[in-house]
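> Whatever this is, show me its structure:
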Amino acid sequence: MTDTHERRSLSRPIVAGVVTALVGVTSSFAVVLTGLDAVGADRAEAASGLLVLCLTMGVASIVLAWRYRMPITVAWSTPGAAVLAATGAVEGGWPAAVGAFLVTAALILLTALWPQLGRLIARIPPSIAQAMLAGVLLPLCLAPVGGLVANPWGVVPVIVTWLVFMRLAPRWAVPLAFVAASVVVGVHVAVTGAAIDPALLVPRLAFTAPTLTFGAVAGLALPLFLVTMASQNVPGVAIMRSFGFEVPWRPAMLVTGIGTALGAPAGGHAINLAAISAALAAAPDAEPDPHRRWVAGVSTGGAAIVLGGLSAALVALVVVAPEAVIPAVAGIALFGAFGSAVQQAIDDPGERMPAVVTFLVAASGVAIAGVSAAFWALVAGLVVREVLHAGRRPH
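Predicted coordinates:
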C-alpha cells in the first residue's frame, strides 16, 4: 500500500514536469529556429542548435533540481532567440555567431564568479533594458498581421486556434496554435506533394569552429547576454521565490554558463533559468508538498532531452511549411513577452522618454559599423537618460 501511494504521489510532479517541457518547447521552438536561421545557420546547423539546446537545458534542469531538491527548471533563451532574429547576419557569418554564443557563455560564467558584473548589469535601468527587448520583439510580433495578408488560408486557422484557447486554456494556447500550424502544413504537403528525405529526420549534432568579430561580440553577444539576464534569469529567481524557493544564484549561473559554452559550438545560443514556465513545475498544482516538487524539475529535464529527438523533424516541418505560417506561430509565441516588456518600459513616467528612444532605435533594425540596432538602442537610451537626468537629484 505504501509503495502504491509513493508511486501515485510521484506521478503528479512527473506529469507536471513533462507538461512544463512540452509547453516550453512547442510554444517557442519556432522563435529559436527563426533566430538561428537569421544569423546564418543552415538547415543542419539549425536542427543541431535545437537539439543541443534541448540536451543542455535538460541536463541542467536535472542537475540543479536533483542537487538542490528544488523544482529548478532551465530553458533556452526565447528573448535571446528574438535578438538573433532581429540582428540578422553578422560580420563573419555563422562562425562569428557561434563565437558570440561562446562570449555570452563567458559573460554568464563571469556573472557567477565576479559579483561586480551582476551589480553593473543591475545599474542598467530596467525600463531601458525592457524597451530594447520590446523593440527587438516588435518586428517578429507583426508577422501574424502580415501573414493574414500574405497567406490568409494558412494563418487564419493558427490565429483563431490561439485566440480560442487563450480564452479556454491560456497555458496551451501557443502549443495548440503550433498544432494548428502543423495541420496546415500537412494539408499543404498533401496538396502539393512535397517530399522529405527520411534520412534528414534523424537528429544529429553539427559542430562549427567559432570566430570572433567586433560586430558579432558588440551587436549580438552583449544584447543576447543582457536580455537573457534581464528577461529570464532575474525574473526566474523572482518567480521561484514567490513559491518559497530560493534559487542558489552562483551555482545556477555556473551550470547554465557551462551548458551554454558546451552547446555553443553545436549551435545553441544560450540556456537560462526558466521564467514563465517555471511556475508550471514550482506551483502547488505540480505537487502540494513543496519538498517533493523537485521531482518536477528532474522530469522537466528528462522530457526536454527526449523532445530533443524531434529537432530534425521540427526543422523539416518549417522547411515545407507554406508562406507566413511558421513566422505567425513565432510571433504569437512572443505576444506575452512583448506586452510585458512594453509595460515595464513605460511604467515609470520619469523614465518614459529614454525608454521610447531605446524602443524606436531597437525596432528600426538599423545596423551601424556592423553592429546591430539592439546595441545602439542601449547606447541611445542611456545617453538620452543621462542628458535628461543630468543635475537632478535622485528621489
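> C-alpha only now, for contacts and for neighbours.
Will do.
> Would you agree Gly219 is in contact with Val379?
No: in terms of Cα atoms under 8 Å, Gly219 does not count as a neighbour of Val379; the distance is 11.5 Å.
> State the distance from Arg250 to Val18.
As for Arg250, its distance to Val18 is 27 Å (criterion: Cα to Cα, to the nearest Å).
> and if you look at Arg7?
Between Arg7 and Val18 the distance, using Cα to Cα, works out to 16 Å.
> neighbouring contacts of stretch 280-295?
With Cα atoms under 8 Å, 6 or more residues apart in numbering as the contact definition, stretch 280-295 has outside contacts at 10, 12-14, 16-17, 19-20, 65-66, 69-73, 240, 243, 296-297, 300.
> one more to line up against the first:
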Amino acid sequence: MADRLQPVLAGIVTALVGFASSFTVVLAGLRAVGADDAQAASGLLAVCVAAGACAVWLGLRHRLPMAIAWSTPGAALLVATGPVPGGWPAAVGAFLVAGVLIVAAGLIPALSRAVGAIPAPVAAAMLAGVLLPLCTAPVRALVEVPRLAGPVVLVWLLLHRFARRWAVPGALAVAAVAIALTSPGPGPGGLHLAPAVAFTRPTWTVAAVVGLALPLFLVTMAAQNVPGMAVLAGYGYRAPLGSALRVTGLATALGAPAGGHAVNLAAITAALAAGPDAHPDPDRRWIASVTAGIGLALLGLGAGAATALVLLSPPILVEAVAGLALLAALAGAVSAAVAAPETREAAVVTFVVTAAGISLLGIGGAFWGLVAGWAMVLLFRRRPTSGGPGPTGTAPDRSVSPGPAPGAPAEEPGPAAPARAG
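Alright, predicted model coming up:
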C-alpha cells in the first residue's frame, strides 16, 4: 500500500511546492503588464489549469514523469517589462504569440536550433537582468517594513538551511500570518474568492510582440524547457521534447485570453517527480507528475483567495517573497553568464542593459539586452585557425554553440540510468 501511495504523495508535494513558491511572482507579473485584480486571478487560474492538463496528458501519453509548471522566469520578465503599448489586451496578444512560437518550435526543428544558437552566456545574462529587480526586493522590504519582512527572511534562512524545498512556502506562510495580524480591515471587497475566468480579447502591437512575446518565448525555452529536459535526462529519461513543446505551446495559446502567460516543462520541481524519492521504480514515477498536475489544477481554484492575500499586504512584502523564490534562479543565471571568459564582457553588457529596464521604441529592456549582447559576441568573435588555438593563444571561440541551460535547477540529479524512451 505504501509503495502505491509514494508517487501520489510525491506528486502532492510537487504541486504544493510549485504553487506556493512562486504564485506571487505570477500575480506580480500579470499586474505589472496591466491586469486588474480579477484578470490577475484569472491568469493564475489559467496557468494552473493549463499546466495541470498538460502534465496529466503527457504523463499518461508517454508514461514519463514530465512535470509541467508555469514560466516563473517569464513572470519575472513581465515585472521587468511593465506596461506595454496597447495595455492588457496587447499583453494577452503577446502571450498568445508566445504560445504559437512554442508550438512552432515543437513542429519546426530549425526554430529550436535557432533558439539553441543564442549564446548560452548571453541568454543567461538576459535572465539574470530580468530577475535582479525582484531579487533585490527582500533587502528593500527589510528597510521599508522591517517588522513584517524580518520574520519572513529569518524563516526562509532557517528552512533554506534545514529543509530547502520548504523554504519559500514557509516564508509565504509567515508572510500570510503577518498580513492577517496587521491588516487594518476585511479583505478587498471587489474581488471574488470563488474561481472566476475573465476573458480578454487579444490585440497585437509591434512593440508588445517584439518587446514581450519574443523575450517571453526565449526565456521560457532557455530557462524552463531546456533545463527541464536536462533534469529528466539526468534521471535517465529520454523525453520527447517536440511533443512537450507542442502540448505546452497549445495550452499557452488557449490560456492566453484568460490571462495565462506561459506553461512549460518544470525545471526545479521536476526533480521532485522524476527522482528516486518519487518511487524506487523509475517506470512508476510518471504517477507523481500526473498527480502533481491534478493537484496544481485544484490549487488554481484558490487563485482568488491567493490574489486577495496579495492585495492585503504591502506590495514590497509580496515582492520580497517572490524575490526569495527567485534567488536560486538568479545565482544559476549569473554563474552561467560569466563562466566562459571569451563571452564574459558580452554577458555583462546583456545583463546591464536588461537590468536597466530601459524602454526604447516601446520595446522593453530584455529584448535590447539580448540584441546588445549578441552584437558584442559577433563584434569580438575570433575566427578559429585550423588545427590550433587562435592568434592570441586562446582556444577557438565556441560561444555560439548551445551550452548549459541558464538558470539550471539547484538540485543535483543523481547518476543517469539507462535512457528510457517516451
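> who has more neighbours, Arg7 and Val18 of structure 1?
Between Arg7 of structure 1 and Val18, counting by other Cα atoms under 10 Å, Val18 is the more crowded of the two (23 against 11).
> circling back to that earlier point, so between Gly219 and Val379 of structure 1, which is more surrounded?
Neighbour count, other Cα under 10 Å: between Gly219 of structure 1 and Val379, Gly219 has more, with 27 against 15.
> Please name the residues that touch the alignment partner in structure 2 of the more buried one.
In structure 2, the residue paired with Gly219 of structure 1 according to TM-score structural alignment is Gly211. Contact analysis of Gly211 of structure 2 by Cα under 8 Å, 6+ apart lists Gly362, Ile363, Gly364, Gly365, Ala366, Phe367.
> where do the helices sit along the stretch 101-250 of structure 1?
Ranges of helices within the stretch 101-250 of structure 1 are 115-122, 126-141, 143-150, 152-168, 173-192, 214-216, 222-228, 234-242, 249-263, based on DSSP state H, counting those that start in this stretch.
> what's the angle from the first one to helix 126-141?
Relative orientation of helix 115-122 of structure 1 and helix 126-141, computed by axes from the mean of the first three to the mean of the last three Cα atoms, to 10 degrees: 70 degrees.
> so helix 115-122 of structure 1 aligns onto which residues of structure 2?
Helix 115-122 of structure 1 corresponds to residues 109-116 in structure 2, going by TM-score structural alignment.
> Could you list the buried residues of that stretch?
Buried residues in stretch 109-116 of structure 2, counting neighbours by 16 or more other Cα atoms under 10 Å, are found at Ser112, Val115, Gly116.
> mean shift between that stretch and structure 1?
Its aligned residues in structure 1 lie a mean 0.6 Å from stretch 109-116 of structure 2 after superposition (mean Cα distance after the TM-score superposition for structure 1).
> do stretch 54-61 of structure 2 as well
Between stretch 54-61 of structure 2 and the aligned residues of structure 1, the post-superposition mean distance stands at 0.5 Å (mean Cα distance after the TM-score superposition for structure 1).
> which residues in structure 1 form strands?
The residue ranges that make up the strands of structure 1, judged by DSSP state E, are 74-76, 271-273.
> In CSV, list the ones you listed along with distance to Ser48 of structure 1 and mean neighbour count.
CSV is the format used below for the strands of structure 1 (distance: least, Cα to Cα, whole Å; neighbours: other Cα atoms under 10 Å):
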stretch, distance to Ser48 of structure 1, mean neighbour count
strand 74-76, 14, 30
strand 271-273, 15, 31
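> Using a markdown table, lay out these together with distance to Ala190 of structure 1.
Listed next are the strands of structure 1 as a markdown table, based on distance: least, Cα to Cα, whole Å:
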| stretch | distance to Ala190 of structure 1 |
| --- | --- |
| strand 74-76 | 33 |
| strand 271-273 | 37 |
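> Tell me which of these sits nearest to Ala345 of structure 1.
Among these, strand 271-273 comes nearest to Ala345 of structure 1, with 22.0 Å by Cα to Cα.
> ends of stretch 201-210 of structure 1, how far apart?
Taking Cα to Cα as the criterion, the two ends of stretch 201-210 of structure 1 lie 26 Å apart.
> Gly58 of structure 1 is nearest to which of the strands of structure 1?
Proximity to Gly58 of structure 1, assessed across the strands of structure 1 by Cα to Cα, is greatest for strand 74-76 (7.1 Å).
> and the closest one, how far from structure 2 on average?
Strand 74-76 of structure 1: mean distance to aligned residues in structure 2 after superposition is 0.2 Å, counting by mean Cα distance after the TM-score superposition for structure 1.
> what do we get in structure 1 for Ser243 of structure 2?
Using TM-score structural alignment, the equivalent of Ser243 of structure 2 in structure 1 is Pro251.
> Same check on Arg161 of structure 2?
Alignment note (TM-score structural alignment): Arg161 of structure 2 maps to Arg167 of structure 1.
> where along the stretch 301-422 of structure 2 do the helices fall?
303-312, 315-337, 344-356, 365-379.
> any chance of those in TSV, plus distance to Ile108 of structure 2?
Shown next, in TSV, are the helices of the stretch 301-422 of structure 2 (distance: least, Cα to Cα, whole Å):
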stretch	distance to Ile108 of structure 2
helix 303-312	35
helix 315-337	27
helix 344-356	28
helix 365-379	23
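> Of all the ones you listed, which one is nearest Gly29 of structure 2?
The stretch from the helices of the stretch 301-422 of structure 2 with the least distance to Gly29 of structure 2 (Cα to Cα) is helix 315-337; that distance is 10.3 Å.
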